[in-house]
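Based on what follows, work out the 3D shape:
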Amino acid sequence: MPGIGKSVTLVFHNLAKVLHKRGHQVYVIVGSNFPIPDSTKDGSVNYLTFKTDKEYIFASEEFQRNDVKDMIQSDGDMVTNFRMVRTASEFFTYQCAEMLEDQELFVKLLSLKFDVAVIGAYPFLANCQILPYKLDLPVISITSFTSLLGQAGVPLLPSVVPSLFTTFNEDMDFMERVQNFMITLVSNFISTPSIPAELVQRHVSHKPIKTFNEFLRDSILWLVISVNPALEPIPTLPNVILLGGMGVKQPAALPDHLEAFVQKFKSQGVVVVSFGSVVKYLPTEISKRFLGVFSKLKYGVVWRYSGEDLGEIPPNIKLMSWLPQGDLLAHDSVKVFLSHCGNAGLYEALFNGVPVLAMPIAGDQPYNAERLVKRELAIKMSHCGNVFS
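Predicted coordinates:
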C-alpha cells in the first residue's frame, strides 16, 4: 500500500519483524518518493516501489506552511478535519492509480507468489483494494479507523461508541448521543469512498465489480492499531484483534549527546516536545511563542524541530530534527510529554507512565486526547487562532 506516514510505517514494521523472525518474507509497497524511515531498513522488510510523479503530500512546503497552520488555528474542529481528510484522499487516490498502472511492479508481485496481502483499511486508500483482488490474494485489513469496523460486522452503535470526528467519550449524555448519531451519519456518508466501477473493470475484467464496503467485508482478519481494551471499551468480534500499543518497543540507551543533556537536568526534569511525523514544523510565529515559554522553564526541553531558524536557543532547550521518542520517554528524568496525541506517541507515553500535555491538531488526535483526559492521564491545551490556553 502507498505509505501513509512514517508513524504508521513504524507500527507496521514491528509486526513485520515478528513475521520475519518466524520465517516469513514481508514486502511493503510504497511510492518512489516516500521517505522510508531508516530504522526500518534492518532486513526484516523488503520495499517495493511504484513510479510516482507527485511530491509526497506531507513533505510538501504548501502542506506544511498552509494546511498545518489552518489545522492548528482551528483547534481540531470537524470542518477543518474533513477538509484535511479530503486533501489527503485526493493525493492517495492519485497514488493508488499510479500503483495500479505500474506494470513492472505487477509483474514483480506475480513472480513473488504471495500468500496474503495486508492492506491499510483507510477511505483514502480505497482503490488499493483492487490490487490483491487482481492477484487473487486473501486480505488482512489493518487500520486505526474504528468506524470501518462496521464492515467487519462489529455493532458500532452511535449511542455508545463515539465517532472519531468528535471529542466525546463512552460516558455521553443524551444530547451528546444525539450529536454523535448525527455526526456518525454524516461522517459515514462523507468518508465512505466509492471505487469507480470502470477502474475495477479495467484492472480485473474477469471478476465481478465490487464496492469498497464489499472489499472490506471480505477481509479475513482485522488488526486495529488505535485501540487497546485497557484504555477504552469497544465492541469486537473474533476476527478483530485490538493492537493499540503495537508500535511500543523496549527502550534502548540514548545517544551520548542526548544522554548528556538529559543528565544536566536530572534533578529538575525534562519536557519532551514532538508533534509527530506528519507535522514537520509548526508555523514560525507559533514556534517562537513556544520558544519564549520554554526558555522560562526550570526544566530541560528536548524539542523535535526542523523548521526555520529561531535565532539564539536558550541553554535549557535542545532542538533535534529527529527524536528516539520511545527511548527518551522511557528515561526516568522525563516529566511531561507535549504531544499532538498521535497513536504512536500516545501509547509510548502510556507504556512509560509519562503524563501528556495534549495539543491535538487533526485526524483522530482530538479524539485520542479526550481519551487521555477522561482517564486523567493528560491535560488538553486549546489553540484557537493565536490564543493558547
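
Going by C-alpha atoms from here, please, whenever you check contacts or count neighbours.
OK.

surely residue 368 meets residue 344?
No: in terms of CA atoms under 8 Å, residue 368 does not count as a neighbour of residue 344; the distance is 11.0 Å.

how about the strands in the stretch 101-250 of the chain?
Shown for the stretch 101-250 of the chain, the strands assigned by DSSP state E, counting those that start in this stretch span residues 117-120, 139-143, 221-224, 240-242.

Give me the residues contacting the last one.
I take that to be strand 240-242. Applying CA atoms under 8 Å, 6 or more residues apart in numbering, the set of residues contacting strand 240-242 from outside is 152, 221, 222, 223, 224, 225, 226, 227, 228, 229.

go with 7 Å
Among residues not part of strand 240-242, those counted as contacts by CA atoms under 7 Å, 6 or more residues apart in numbering are 221, 222, 223, 224, 225, 227, 228.

before we move on, what about the first one?
Contacts to strand 117-120, defined as CA under 7 Å, 6+ apart, come from residues 1, 132, 137, 138, 139, 140, 141, 142, 143.

Those: which two are farthest apart?
Within the contacts of strand 117-120, two members stand farthest from each other by CA to CA: 137 and 143, at 18.5 Å.

Looking at the two, which has the bigger crowd around it?
Each of residue 137 and residue 143 had its neighbours counted (other CA atoms under 10 Å), and the higher figure belongs to residue 143 (20 against 15).

what residues are up against the more buried one?
If you count contacts by CA under 7 Å, 6+ apart, residue 143 has them with 120, 121, 122, 223, 224, 225.

Apply 6 Å and report the result again.
By CA atoms under 6 Å, 6 or more residues apart in numbering, the contact set of residue 143 is 120, 121, 224.

For the comparison step, fold the sequence that follows:
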Amino acid sequence: MCYFLGAMPLQCVSGIFVLYSLCLLSFSPHCDGGNILVYPVDGSHWINMKILLQELHTRGHNISVIRSSTSWYIPEESPLYTSITIEMDEDVEDFFDVFLQEHLRAQRDGTSLLTFFKLTKGFLSMIARAHLLWSDATNQILNNKTLVKSLKDSQYDLVLVDPAIAPGVVLAKHLKLPLVLNVRWITSGEGHFVLAPSPLSYIPVPGSGSTDNMSFFQRVKNMFFYSLVLFQEKFLVGPIYDAMCDKYIEGGCNIVSLLQEADIWLFRSDFVFDFPRPTMPNAVYIGGFQCKPAQPLPADLEDFVQSAGEHGVIIMSLGTLVNTLPKEVTEEIASVFAKMPQKVIWKHKGEQPSTLGNNTLIVDWMPQKDLLGHPQIKVFVAHGGTNGVQEAIYHGVPVLGIPLFFDQYDNLLRLQERGAAKIIHLADVNGDTFEEGIKEVLYKDSYRQNMHRLSRLHKDQPLAPMDKAVFWVEYVIRNKGAAQLRTGAYKMPWYSYHSLDVLLFLISSTTLIFFSIIVMVRYLCYRRRNTKPKQS
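Down below sits the predicted model:
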C-alpha cells in the first residue's frame, strides 16, 4: 500500500482520483429533469424570473409559463419554455403608465400631506385593479375543465410563482402541487410580514422611509404604514382572492394562508442589502442571483468608454418602466452632465434635451451589468430598482439615487445608511442639487470604499445565490415539497400565537389562589374569635 503521494506511481494516482471523483458523484444530490409550471409577473419582475428559468432549462428541466395575451415582456415563443396564453380583457400596461405619469407629476409638485394621500389612493386603486384583472384572467383556466385536466395530466412537480400577483398561488393549491415562491413582494407588500415574526419596533415597513433604528415618532409612522398594509390586505386585495378560494378550493382559504403554505420562499434579497430581521427555515436568500462577472462591451461602446481616459464614465438608467423624466428635469440633468469631465452613457427615450453635451451618449438600451462591471465606471445614477441596486453592489459602483415610486426609496435608503449612495428626491432635482450630488459621490472616496466593502461581503458566501435557488427548487422536486420547514404557528389562533390565553389562565389562577388565601385567612380568624373562651 502507498502512504505518500510523492511515492505513488502515476497509475496509482490516476486510479485514486478516478475513485474519488466517482465517490463525489455518488454522494451528490440527484435530480432528473423536473416538470415545472411557472406563473410569473410581467415587467421588471419577469427579468428576474427569466434568468432563473434559463438556469433551470440549462439543467434539464421542462418549463411551462402562463402568460397573458397582452404581455409586455413575456414572448409566446421561446426556446426556454412552452407558453400557456390566457386572454386579458385590458392591457395592464395602459393604466399602469397613466399611474406612473400622474405619480411623477405629483412628486414634482411637492411632498405635502395632500399629495401623499393622493398618491396612496392612486396606488391602492391601481393595485386592486391589477389583481382583479389577473384573477379574472386566471378564472379562464380554472373554469376550463379541459385545460385543468391537461395541467393535471402534465404531472407537474411544482409551481413556481412570483406572488406579487397571486392567482398562481390559488392555481397551485387547486392543482395540489408543491409551491415555490420567487419573491420579494406579495399581494400586500413585503413578503416577510406574513412569513416571519416582524416586530414593528425595529423592522421598517416599506414606504415608511425608516431604517431599523427608529425614534418614537418614526415608530408611530411605521405603525401607520403597517395599517395601510393591513387595509390593502383585508379590504382591497383579500376579497378578490377570497372569492377565488371559495369557488375553487375545497373548504375555502385566504391568500395569506396559501402564501404561508408555500414550501420554499426564494427571497430576492440578502442581509448585505437588507436590515437584519427574524426569518424562517424555508426562506432562502438569493439576492443578486442575476449578477455575473461583466462580459466584454460591444466595440463601439468600449471605444466610447475608453475615450474617457482617467476621468472615467458615469452611467444613468431609470429601469424598464420609466422612459424619461419630466422635460425640465432632463434639461437640468443634461446641462450638468455637459459640464463634467467624465463621459456619460444615459439610457433615455423621448425628446433629446437641448442642453445635451458632446460628452453624453444617449441610448435606448444599455448592457447595464457589463457596464457596471467595467473599471471605467465611476458612478451609477439610478432610480433604485432592486435589480439595479443589487448589480451596483455586486460590481462595487456607488449610486446617486433618484427614487420615483414603489420600493425604490427604501432600496436606496439601505445603501445610503451604509454610506454607499446618496439620495435626491425628484421634487428637489435641479441643476444645483444634481451637480452637488454627482460630484459628492464621484469625489468623496468613502462612497466607493463602502460600496466595495458591500461587494466583498455579498460575494463572500459558501454557495452562489443562483446555485442556492436551483438547489432548493430541485430539493422540492426530489422530496415532493418541504413541509418539514414550515412552522405550525400559521395555524394557531392569534390569541394562542401571542399566548394571551395562557396569560389569561395564569392571571386567573393567580387571582383565584390569592383570593382563596384571603378567604381562608379570614375564615380562620373568624373561627378563632368565635372559639375563644369567654371570661367569667
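
TM-score them against each other, please.
TM-score for the superposed chains, counting by TM-score structural alignment, normalised by the length of the first structure: 0.88, backed by 383 aligned residues with a CA RMSD of 2.9 Å.

before we move on, back to that, which of the contacts of strand 117-120 of the first structure has the most neighbours?
The most neighbours of any of these, using other CA under 10 Å, belong to residue 141, which has 25 neighbours.

Show me what it aligns to in the second structure.
Across the two structures, residue 141 of the first structure finds its equivalent in residue 181 of the second structure, going by TM-score structural alignment.

cool, and residue 273 of the first structure?
For residue 273 of the first structure, the aligned position in the second structure is residue 316, judged by TM-score structural alignment.

Quick one: neighbours of its match, just the number.
Residue 316 of the second structure: 21 neighbours (other CA under 10 Å).

In this structure it contacts residue 344, no?
No: proximity of residue 316 of the second structure to residue 344 does not meet the contact threshold set by CA atoms under 6 Å, at 7.7 Å.

My reading is that the match of residue 273 of the first structure lies in a helix. Confirm?
No: the secondary structure assignment for residue 316 of the second structure gives strand rather than a helix, going by DSSP: H, G, I helix; E, B strand; the rest coil.

measure it to residue 363 of the second structure for me?
Shown here: residue 316 of the second structure relative to residue 363 of the second structure, a distance of 10 Å by CA to CA, to the nearest Å.

Kindly name the residues of the second structure that line up with stretch 169-188 of the first structure.
Aligned by TM-score structural alignment, stretch 169-188 of the first structure falls on residues 211-230 of the second structure.

er, stretch 253-264 of the first structure actually
Across the second structure, the stretch matching stretch 253-264 of the first structure (TM-score structural alignment) is residues 296-307.

Check stretch 323-330 of the first structure too.
Across the second structure, the stretch matching stretch 323-330 of the first structure (TM-score structural alignment) is residues 366-373.

Can you give the distance of that stretch from its chain's centre?
Computed by CA atoms, centre = their mean, to the nearest Å, the separation of stretch 366-373 of the second structure from the middle of its chain amounts to 21 Å.

Can you name the residues that contact the match of residue 141 of the first structure?
For residue 181 of the second structure, the set of contacting residues under the criterion of CA under 6 Å, 6+ apart consists of 160, 161, 162, 265, 266.

what residue of the first structure takes the place of the third one?
Residue pairing (TM-score structural alignment): residue 162 of the second structure is matched to residue 120 of the first structure.

Contact partners for the closest residue to its match other than its chain neighbours?
Take residue 120 of the first structure and drop its neighbours on the chain: the residue closest to it by CA to CA, 6 or more residues apart in numbering is residue 142, 5.0 Å away. If you count contacts by CA under 6 Å, 6+ apart, residue 142 of the first structure has them with 120, 121, 222, 223, 224.

Kindly state which residue of the second structure is aligned to the third one.
Put plainly, it is residue 222 of the first structure. Alignment note: residue 222 of the first structure maps to residue 265 in the second structure; criterion TM-score structural alignment.

List the contacts of that match.
181, 283, 284.

Tabulate the residues you listed in JSON lines, adding columns for distance to residue 306 of the second structure.
Written out in JSON lines, the entries for those read as follows (distance: CA to CA, whole Å):
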{"residue": "181", "distance to residue 306 of the second structure": "42"}
{"residue": "283", "distance to residue 306 of the second structure": "43"}
{"residue": "284", "distance to residue 306 of the second structure": "40"}
